[in-house]
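S.K.: next one to model:
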Amino acid sequence: MADEQLDEVFVKLKDMLHSLKYGSITIIVQDGKIIQLEKQEKVRIK
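M.R.: Model (predicted):
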């Protein structure tokens, strides 16, 4: 994976982390390369 692509992944991952209060982020890897990021968000009702 090129440094430019890796930088883009880190930016997207950082954005996802900042917007997530409860949940998870999954990194999908295929052939040693990150091909997908998935965000699952939980909504807590008090």
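S.K.: please count neighbours and contacts with C-alpha atoms only from this point.
M.R.: Fine.
S.K.: packing partners of the one helix or strand residue 18 maps to?
M.R.: Assigned by DSSP states H and E, residue 18 falls within helix 3-19. For helix 3-19, there is no helix or strand it packs on, judged by 3 or more Cα pairs under 8 Å, 6 or more residues apart in numbering; DSSP states H and E.
S.K.: before we go on, could you also do this sequence so I can check it against the first one:
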Amino acid sequence: MAKPLEVDEQWLERIADQVSGLSYGHVTITVHDGRIVQIDRTERTRFDASSQKQQAASDSIQQVKHREGQSTGESLRIVQ
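M.R.: Below you'll find the model as predicted:
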């Protein structure tokens, strides 16, 4: 038979602190022998599609600049 979980005010505050402000992610509470021994928080950061497209375009420009600079010995300046 499992022991009843012992939770005091301090652990409730710790759990509330970990959950507070979490937009995407999860909080894992580890219990050993009926006592909380650990709290893990994993937070995710999500980016919208337009941010990903902008980053991909920027990466492509950097790759072109690098390749053309190597082949001609000159640096390439791109003005947007």
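S.K.: packing partners of whatever helix or strand comes next after the helix holding residue 18 of the first structure?
M.R.: Per DSSP H and E, helix 3-19 of the first structure leads on to strand 23-30 as the next helix or strand towards the C-terminus. Packing contacts for strand 23-30 of the first structure, counted by 3+ Cα pairs under 8 Å, 6+ apart, involve strand 33-41.
S.K.: equivalent range in the second structure for the strand it packs on?
M.R.: Counting by TM-score structural alignment, strand 33-41 of the first structure pairs with residues 35-43 of the second structure.
S.K.: mean deviation, that stretch versus the first structure?
M.R.: Taken over the aligned residues, the distance from stretch 35-43 of the second structure to the first structure averages 0.4 Å (mean Cα distance after the TM-score superposition for the first structure).
S.K.: which position in the second structure aligns with residue 14 of the first structure?
M.R.: By TM-score structural alignment, residue 14 of the first structure lines up with residue 16.
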